[in-house]
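Student: below are the sequence and a predicted model for it; my questions follow.
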Amino acid sequence: MLWTPLNRFLDRIRPRRQAVVLLADAVLILLAWHTTYLFRMGVERWLHERPNYDGAVLLGVIAVYSAVSWALNVPRATWRYTSFHEITRLSWVCLGAGLASAVVVLMAHLVEVPRAVLALHPVFSLIMMSLARMTVRMLSESSRARRAGRQPTGQRALVLGAGAAAKLLIAGIQHRGWTVVGLLDDDARKQGSSIAGVNVRGGLDMLTDASMLDDVTHLILAMPSASNAQRKRALDLAAATGLPVVTVPSADELREGRSRIDRVRDIEPDDVLGREPVKLDESAVSDLISGQTVMITGAGGSIGSELCRQIARFGPSRLVLFELSEFALYQVEQDLGERFPHLPLVRLVGDVKDLGALRRAMQLHQPDLVFHAAAYKHVPLMEDDNAWIALRNNTLGTYLVAQAAAEQGVKRFVLISTDKAVNPTNVMGATKRAAEMVVSHWAGKGTNTRFMAVRFGNVLGSSGSVIPKFKEQIAKGGPVTVTHPEITRYFMTIPEAAQLVLQAAALAETGQVFVMDMGKSVKIADLARELIRLSGHTEAEIPIVFSGLRPGEKLFEELLADADTTLPTPHPRLRLAQLRGELPPDWIERLMALAVDESASAPPTLRARLHELVPEYAPR
């Protein structure tokens, strides 16, 4: 290419760049002088009908231009980075030097030099010097773009979508090392047009044409406002190409200011699942929270921290953050302080098993609402050596928080429960089912506090979720481990879960257990395959290995026990569970005895005693 030897030459002359620039400009001024004569006198006369002192005048003109150029620091500028500012300086050079040269020639009565040449020469000089600089810059940038496209790190993207998001994306992304080679959109009106100089080549179906993908390294999904069905179709077509797929932020992320349109990110599982967004009855939730003091236990956890963010949107008078982990409390405090700088925060390091700390916190801060999200939830970790600790934290902790809430006259107490509490086969699920039974116990005590629970399934992105593990394994080159080829789970996003908890809290009467509509269950193996494909790999490159079910793990989760029924609620994504049966009179006493009996900490003993308290618990 032309640029390669030119670039080598420019590198060699860099130590003497200013002298070389002056010489190059002198040549361009000389060419402009002759071009001006040609323009003024025509081809037949331009060379022969000149005064005999024309050469001396030309040397004088070049000297004047060089002096003015030096005075304005023009030789210091690098041609490959020529800007509008540099062209402006050249204009002043040509104007000043051209005017000075004309004045000197006229004062010297050199009448044989045509006046038109003196007038036009500065214009021709400016054009030639500007063109020379712009040509060098154009060759430099063209070469740089070709090199980036050939390098392994060069990112050449085909954008799916040609709307406003794509226009903003192109404007920002090309400064981040990306080259956008084309756009695809199903809207026939956009096909054949161009956005920011990039052509809309056709519809999304053209992804099946191998020639369309020549020299493309990535696909970018730029459809933040499209329906879930449209996004799912685009992702399916993109995944079939075998290229890595990234996306612009979702409409919610952009609206809430969590990202910018040119900050592309990897495809997340909620993009793949294609769930319709939750629509809250914001008026009812606002009436519940606005102006109230709200306390969240486990405020630094995945669900607890998102509850804090969602609650903060509705204008509580104060948030009381109760968290055992100092670091988690610090993180959520920093996040809330940045997002909601005017919201008063009370930051308490405390243990839900410490009744004294709970009483002090509620007496001092007088919460109107308590959301109890503190829990141990990792099934394998809680199954053996930590089983008794799980019972104390998940069940005894719920009892003590509920007790303190009832004593203080809190208006509503909401337990965050789980689908693993239904016909539990593991200790964690059994302790959460026992926690629901604790809520039922307190609901029957006739206090002024409304007690309720909300069940949901696996939350995408929460700590311990399978999805971050899959992404980490893919990044390492595999294999991806799945426990069983037929295992299924319900999934929802963290914001979705938190929003439905608030909606349930606004609807609930005391003693009720709400069940979230989790949509369709998803095969974990299918989800793993989809994530592998969207990362630009195949199962041959990143295999899936089935490791076998872990202790206490089910093939599928249930949201309702066999003997339960549900009733509809005003919100389409929430159902009301009608749980049968009353607690035995001594149930609470037996629970409290087990929670303080260290001799029961041996896993077999604990499981047997827990089965007596939760008859539907069937250890595996």
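Tutor: Sure thing, it's come through.
Student: from here on, contacts and neighbour counts on C-alpha atoms
Tutor: Noted.
Student: quick one: neighbours of the nearest residue to residue 130 once chain neighbours are set aside, just the number.
Tutor: Excluding the flanking residues, the one nearest residue 130 by CA to CA, 6 or more residues apart in numbering is residue 87, at 6.4 Å. Using other CA atoms under 10 Å, the number of residues around residue 87 comes to 19.
Student: element containing residue 87, please.
Tutor: Taking DSSP states H and E as the definition, residue 87 sits inside helix 84-107.
Student: adding another structure so you can compare the two:
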Amino acid sequence: MFLLDLPRRAKQFLLFLLDLLLIPAALFIAVSFKHGNGQSIEFFANYPFFMPAVVIAGALAVLATALPRIKLHAIEFRAIGRIGIASLVIALATYGAETLMRISDAGQIAVATGGLFFLISIGARMVALFSLLALREHALSRVPVAIYGAGSAGIRLATAMQMSHDARPVMFVDDNPQVQGTIVHGLPVRSADALRKMISRKQVERVLIAIPSANYSRRAALVKELREQKCDVQIAPSMAELVRSKTINGMPTVSPDSLLDRDNVDLDNPRVARAYYDRVVMVTGAGGSIGSELCRQLLECGARKIVLFELSEYALYQIDQELGPLARAANVQLTTRLGSVANPRRVTQVIEDEEVEIILHAAAYKHVPLVEENEVAAAQNNVVGTRVVAEAAAAANVRRFILVSTDKAVRPSSVMGATKRMSEMVIQDMQTRSSVTKFAMVRFGNVLGSSGSVLPLFQEQISVGGPVTITHPDMRRFFMTIPEAARLVLLAGAFAEGDDIFVLDMGEPVYIMDIAKRLIKLTGHRVYDGRNENDIKIEIVGTRPGEKLVEELVIDPARLISTQHEKILRAHEDRPSPRLVTNALRMLTDAINESDSAAVRAALAEALPGFGRALPDNVVPFGPAQATKR
């Protein structure tokens, strides 16, 4: 364990000493091949400075190529390439020394020395790696893990787990008979029957499912089958989630789409790429969950320039650090701009300076309980901010403006929902006064995995042993994933004709209670049933101010209109009168300037009759069964 506990610099020094010993060893073997074992000692006696010269030059080559800094468990093509460069330099140094000392047959010993150093350097590292792994296995008690899926996702997972202190991969499992019996990434690939036997013998205690291509039904069936065998089961993250996670121990064990009782909605459409290709696109709220995903997908669309507009310096820094290398690789210009959407001069300046053609407006305060207690700031950011950006877009003749809205804007009962509905009214009114810019809106359901959503909250609660808190057992919501939400915005921009309200057919609303139970099971735990105190409890804590038991996506499902995509619908809703919007904005602006929370609520109530009242019993939330498409 002494070697395992050494600091990194000490390990690098030991690797340098190893290479330093391998250089004379390679040279000695090369000379012995050329002159024979009996004459090699005499050879070095006749040329006493030959070996020191080669060793010094070789040591410099080893340091220049940073061979000691190559981690033993990270020997791959680039690392082997660096060893090859060092070997070439050693060969050239040997040849130079032979030439200066006028040694006969210059070149043969040099080639042999370089080649031998290359081979024994790699070999020595492999021996050291396997020795350290053996020591680690002896010293650590790691959980034996089987990876279900021998494809690229499973291989990446196995690579990430090699140096884990908690788990060790012992096998792959794959349903493809042609793959079974082979060795992948040093691990055997076996069948599901073999896995069942190893679980029964306690040779496998945990299974990680790494089949990102499998649909929800397939993954759910696997989880159920494996749990019946008394085995811990986890859903491995997708590639995007794995890249964003810092360590395998801290990886998200359940991907958001695993919680939906439906398959992901396929929102790919050729019109998306055409709509954004070679365009300058500005994303407000670019550091948020939706805004950042919009930027990622815009890179794939071939936008000429993406303008990241964000109020939070830290959020802007983070998304710039993530997207910068990807943007350079895709030849997309990335521009970062700090500022508030409620600042007219700043917004106008950025739009004009960057020659923006399309705006995706995702900036908003969205957390219902926080917004409920901060009415003035919410109204200024959500309503005034939307008006400022929309007016600047119209003045600059921006081609399209897409507002990211929410189902909470329909018959709103919260300040957050009311401010978003007023934002929609602003956009509807702007379309009547703009002949160039096409204004459209997208209404989301709850976005799983976004900041403040139930997924990260529930995962954190489960990680500490519970309880998982639910506000009401009958609470239902429409759910979508972050990629679905961002793609819906991009599609709305492609389909927009002006004054559009787009919604995604997400099936029936889902009970939050079902989401919690499914998440507990998918993370390898059990829901508390009154018997085992170690199981995860679910606790009902009561509804919060402004919450409804069920949300809606449209006011009248019968007025939904189909689009070019079967899962995307256009809602036809009456426009508010210009006088109503003007008076409401004036009242709201006066209340904001006075920092009067009560006046803000009064202005929202004046503009939105019924704001704050409970949802009538006869209101049926939008679902595919109620929608009349035409």
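Tutor: Sure, I can see it. Keep in mind it's a predicted model, so treat the numbers as computed, not measured.
Student: can you calculate the TM-score here?
Tutor: After superposition, the two chains reach a TM-score (TM-score structural alignment, normalised by the length of structure 1) of 0.71; 508 aligned residues with a CA RMSD of 4.1 Å.
Student: how far out from the middle of the chain is the helix holding residue 87 of structure 1?
Tutor: 53 Å (CA atoms, centre = their mean, to the nearest Å).
Student: after it comes which helix or strand?
Tutor: Next in sequence after helix 84-107 of structure 1, counting helices and strands by DSSP H and E, comes helix 115-150.
Student: who does that next one touch, helix- and strand-wise?
Tutor: helix 3-12, helix 17-41, helix 84-107, strand 155-160 (3 or more CA pairs under 8 Å, 6 or more residues apart in numbering; DSSP states H and E).
Student: do that again at 10 Å, thanks
Tutor: helix 3-12, helix 17-41, helix 54-71, helix 84-107, strand 155-160, strand 178-184 (3 or more CA pairs under 10 Å, 6 or more residues apart in numbering; DSSP states H and E).
Student: closest one to residue 501 of structure 1 among these?
Tutor: Within those, the stretch nearest residue 501 of structure 1 is strand 155-160; the backing value is 35.1 Å (CA to CA).
Student: quick check: the closest one compared with structure 2, mean distance?
Tutor: Taken over the aligned residues, the distance from strand 155-160 of structure 1 to structure 2 averages 1.6 Å (mean CA distance after the TM-score superposition for structure 1).
Student: in structure 2, what stretch matches that strand?
Tutor: Following TM-score structural alignment, the aligned partner range for strand 155-160 of structure 1 in structure 2 is 143-148.
Student: which residues does residue 366 of structure 2 contact?
Tutor: 378, 382, 405-406, 408, 415-417, 419-420, 451-452 (CA atoms under 10 Å, 6 or more residues apart in numbering).
Student: try 8 Å this time
Tutor: residue 416 (CA atoms under 8 Å, 6 or more residues apart in numbering).
Student: need the counterpart of it in structure 1.
Tutor: Match for residue 366 of structure 2 (TM-score structural alignment): residue 377.
Student: try residue 589 of structure 2
Tutor: Residue 589 of structure 2 maps onto residue 595 in structure 1, by TM-score structural alignment.
Student: shouldn't that match be in contact with residue 397?
Tutor: No - contact between residue 595 of structure 1 and residue 397 fails when scored by CA atoms under 8 Å: they sit 9.8 Å apart.
Student: okay, helices next: where are they in the stretch 351-500 of structure 1?
Tutor: In the stretch 351-500 of structure 1, helices defined by DSSP state H, counting those that start in this stretch lie at 355-365, 379-383, 387-391, 397-408, 427-443, 466-475, 494-507, listed in chain order.
Student: mean per-residue distance, the last one versus structure 2.
Tutor: What it means is helix 494-507 of structure 1. Looks like 1.1 Å for helix 494-507 of structure 1 (mean CA distance after the TM-score superposition for structure 1).
Student: equivalent analysis for the second one, please.
Tutor: When structure 2 is overlaid, helix 379-383 of structure 1 sits 0.7 Å from its aligned residues on average, using mean CA distance after the TM-score superposition for structure 1.
Student: ranges for the strands of the stretch 501-630 of structure 2?
Tutor: Ranges of strands within the stretch 501-630 of structure 2 are 510-511, 538-540, 560-562, 568-571, based on DSSP state E, counting those that start in this stretch.
Student: so what's the residue count around residue 257 of structure 1?
Tutor: What residue 257 of structure 1 shows, counting by other CA under 10 Å, is a neighbour count of 10.
Student: just confirm it is within a helix.
Tutor: No - applying DSSP: H, G, I helix; E, B strand; the rest coil, one finds residue 257 of structure 1 to be coil, outside a helix.
Student: ok, back up a step: now do the helix holding residue 87 of structure 1 and helix 54-71, the angle between them.
Tutor: Helix 84-107 of structure 1 runs at 140 degrees relative to helix 54-71, counting by axes from the mean of the first three to the mean of the last three CA atoms, to 10 degrees.
Student: quick one: contacts of helix 84-107 of structure 1?
Tutor: 57, 60-61, 64-65, 68-69, 72, 74, 77, 111, 118-119, 121-123, 125-126, 129-130.
Student: try it again at 7 Å.
Tutor: 61, 64-65, 68-69, 118, 122, 125-126, 130 (CA atoms under 7 Å, 6 or more residues apart in numbering).
Student: need the residues you listed in TSV (columns: neighbour count and distance to residue 555 of structure 1).
Tutor: Conversion of the contacts of helix 84-107 of structure 1 to TSV gives the following (neighbours: other CA atoms under 10 Å; distance: CA to CA, whole Å):
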residue	neighbour count	distance to residue 555 of structure 1
61	25	90
64	19	88
65	26	84
68	19	83
69	22	80
118	21	91
122	25	83
125	28	80
126	22	77
130	19	72
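Student: from those, which single one is nearest residue 565 of structure 1?
Tutor: If you rank the contacts of helix 84-107 of structure 1 by distance to residue 565 of structure 1 using CA to CA, residue 130 comes first, at 80.5 Å.
Student: what residue of structure 2 matches up with residue 351 of structure 1?
Tutor: Under the alignment by TM-score structural alignment, residue 351 of structure 1 pairs with residue 340 in structure 2.
Student: how much space between residue 616 of structure 1 and residue 134 of structure 1?
Tutor: From residue 616 of structure 1 across to residue 134 of structure 1, the span is 79 Å (CA to CA, to the nearest Å).
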